[in-house]
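Participant: coords below, sequence missing:
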């Protein structure tokens, strides 16, 4: 077999290496799809709770918006899987073409070898070939040549069998991948139809809420007043803490706690176990009222009814307060940092109490529209920080 033969081996090894990477990526897509499905279940439950309390509420729209986003992610994951399967099927088809070509060449070579072997196989011809040697060394070399020729024929036969097995394996692989692809295409079509239905519901809800502009503006003003009280509470506490720090030397414990807090950036668990970000940090347009911009010094997390709220890190409770329109608020100090948990109906801690990471500090409040929403903020001294840069997977 010439040097070109066996190129299929390198192609197969290269394909197997690529296939392993593709499988890893596909596994990641499947994991993301499963996470999307779990998130969809969470959001569905939140929608059910809000719509059961009051039809056509802003909280329901926020949850529905999130539901649409999760559905879009799900459809994207499915499309990604289909693309990987297309790539795998294409790779298998390429290998099959090469294997069929090599198999054809191997069979031709083997056929030629068998023909030559038949001509030289009778005893007279073999003896003539051996004893016509001009020296003993040449005789030995001819014996070795005959042995090697027999081994080559055997190897050729084994190569043909191996290529046939590889060929059968890749043909079977294509059948499996095509079945997977057909199932995914059906799933993609079904979830795409669901997405269209959700967007229609989303548009319908927006139109319904636009008719309630007067009420929405009134609710927004009340929320702004409550948030202003929360901002004042935080501002006063920060001022107290800075005056306290100016009077006394920074303790080693405080410095260590601050450094440890900073080291956990992007690693903190969410203060609630389920839910989604209903309003992000900074300035953003109101979801219904045109021309209205809302400022948020943290993030709002819409969650399930009676969800437990946890401290994201160890520290000391510096303030527990009730604000009309927002419910109870807990502020925890972590060295130079403060975390704020507003929108609680029950509080499990008291001012001055030391808390540990993930300790339950209260239970989230559900308003009269059935919306359960936590307002979460992080401050370093007087600076409000974006929690999405600190919480994991936000």
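Facilitator: Structure's in. What do you need? Since we're looking at a predicted model, the values are computed, not measured.
Participant: please count neighbours and contacts with C-alpha atoms only from this point.
Facilitator: OK.
Participant: all helices of the stretch 1-150 of the chain, in order?
Facilitator: Counting by DSSP state H, counting those that start in this stretch, the stretch 1-150 of the chain has these helices, from start to end: 7-53, 58-119, 123-131, 136-210.
Participant: deepest of those, which one?
Facilitator: helix 58-119 (a mean of 18; mean count of other CA atoms under 10 Å).
Participant: which strands and helices sit next to it?
Facilitator: Counting contacts by 3 or more CA pairs under 8 Å, 6 or more residues apart in numbering; DSSP states H and E, helix 58-119 packs against helix 7-53, helix 136-210, strand 276-279.
Participant: can you put those in a markdown table and add distance to residue 336?
Facilitator: What follows is the helices and strands packed on helix 58-119, written out as a markdown table (distance: least, CA to CA, whole Å):
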| stretch | distance to residue 336 |
| --- | --- |
| helix 7-53 | 34 |
| helix 136-210 | 42 |
| strand 276-279 | 26 |
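Participant: what about versus this one:
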């Protein structure tokens, strides 16, 4: 039982160590990725700052920087907490090993005292020869041999414990150094975040002096998004109507088959009364969801898509959200975004976030829009410079759809992404995996 308990605690400790290593590695990978994205944004901002005229691009970059900076600070917080837990665990291990070492030394000292008092061969021989019989003499001789062996093992155990204690103390010191470095990095990030927020206020203040131009920029952007949303809704409505047409055609075919069967029975039994025609069922208006999930294939696709909510890949391999879903205000000017805007690298590929069927490819003011159906769900990818799919294509998850366009006037490279359940737009960010 004692052995099983020891094995259990060993496995538990090993699992905890592995979990810490995995969590620590994942957080470090996340921090490194954030650093890379922040550096790209910083380079882009410096390039735009050389232009004396303040633009929305500068504001969008600052907003993205602030969002990433806050994400990095949260990541650092998680790393600090993780290291704090590791420090507490290592501290407890050091105390436990120190207690074991003290106890081993105490027991070893007692053995040394005993051995000192019985160190002469004469005393050992007298201890053996004073036995009452041969069996007792044998046991006493064996005891003396085992005592010597145990004494040697105790000395080895003390040395092993001392080495393990030294390793744990060094590990504890390294963890404390890592935590100290992360705390300094965290403080530096907070200062940088404050500077970026001040820069954001300055840019907003400068933009407010040119509200006419700002309103025009926002108006142009909203008009483009309105065109995109209109085309998306047309594509979805077309799919719904096609599904309704197929359902009605199937109902008519079923009614015709039933009428033919009644006629056949009447002809086969001329003397019998004709089978009564069933009373027409009350018309039932199918919902969009029922129509779009009418076939087992689309029903399964919808279910699989829903089952991956929060884990779907991003439409670009690397990107930062520059404008969130829904209503936002810039210096009192309201904008309504039916999707999200994702800044990415020039020439970046756009990919499908799930398997499905391309329902439409449209050219809108010189850039392309691709709409993909996933059962009753639809995803839309706008502001593409080129496309590599056609209407009706069956596509797989992460399949390339085209490349993102770069705005010649602002130099911004971003994809506009929307997600619909039926004809209702939903926040895409809630469905995408955390990068």
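Facilitator: Arrived safely, thanks for sending. What you are looking at is a predicted structure, and each value in this text was computed from that prediction instead of being measured.
Participant: just to revisit the earlier point, of the helices of the stretch 1-150 of the first structure, which is nearest residue 378 of the first structure?
Facilitator: Comparing the helices of the stretch 1-150 of the first structure against residue 378 of the first structure with CA to CA, the closest turns out to be helix 58-119 (22.9 Å).
Participant: quick one: the closest one to helix 136-210, angle?
Facilitator: 160 degrees (axes from the mean of the first three to the mean of the last three CA atoms, to 10 degrees).
Participant: helix 58-119 of the first structure vs the second structure, average offset?
Facilitator: With mean CA distance after the TM-score superposition for the first structure, helix 58-119 of the first structure departs from the second structure by a mean of 3.0 Å once superposed.
Participant: before we move on, back to that, to residue 85 of the first structure, which of the helices and strands packed on helix 58-119 of the first structure lies closest?
Facilitator: Among these, helix 136-210 comes nearest to residue 85 of the first structure, with 6.3 Å by CA to CA.
Participant: what about the closest one, distance to the chain center?
Facilitator: With CA atoms, centre = their mean, to the nearest Å as the basis, helix 136-210 of the first structure stands 26 Å off its chain's centre.
Participant: what does stretch 273-286 of the first structure give?
Facilitator: So, by CA atoms, centre = their mean, the centroid of stretch 273-286 of the first structure is 20 Å from its chain's centroid.
Participant: what residues sit buried inside that stretch?
Facilitator: Neighbour-count burial for stretch 273-286 of the first structure flags 274, 275, 276, 277, 278, 279, 280, 281 (criterion: 16 or more other CA atoms under 10 Å).
Participant: counterpart of residue 344 of the second structure over in the first structure?
Facilitator: Counting by TM-score structural alignment, residue 344 of the second structure lines up with residue 303 in the first structure.
Participant: er, residue 29 of the second structure I mean
Facilitator: Match for residue 29 of the second structure (TM-score structural alignment): residue 31.
Participant: residue 75 of the first structure versus that match, what's the distance?
Facilitator: Counting by CA to CA, to the nearest Å, the gap from residue 31 of the first structure to residue 75 of the first structure is 14 Å.
Participant: that's a helix at residue 270 of the first structure, yeah?
Facilitator: No. Counting by DSSP: H, G, I helix; E, B strand; the rest coil, one finds residue 270 of the first structure to be coil, located in no helix.
Participant: chain center to the lengthiest strand in the second structure: distance?
Facilitator: Longest strand in the second structure, counting residues (DSSP state E): strand 377-387. Remark: strand 377-387 of the second structure is offset 23 Å from the chain centroid, using CA atoms, centre = their mean.
Participant: distance from that strand to the first structure after superposition?
Facilitator: Taken against the first structure, strand 377-387 of the second structure registers an average deviation of 2.8 Å after superposition, with mean CA distance after the TM-score superposition for the first structure.
Participant: so which elements touch whichever helix or strand comes after that strand?
Facilitator: Of the helices and strands lying after strand 377-387 of the second structure in sequence (DSSP states H and E), the nearest is strand 394-395. For strand 394-395 of the second structure, the contact count by 3+ CA pairs under 8 Å, 6+ apart identifies strand 356-364 as packing neighbours.
Participant: now the strand it packs on on the first structure. Mean distance?
Facilitator: Averaged out, strand 356-364 of the second structure is 3.6 Å away (mean CA distance after the TM-score superposition for the first structure).
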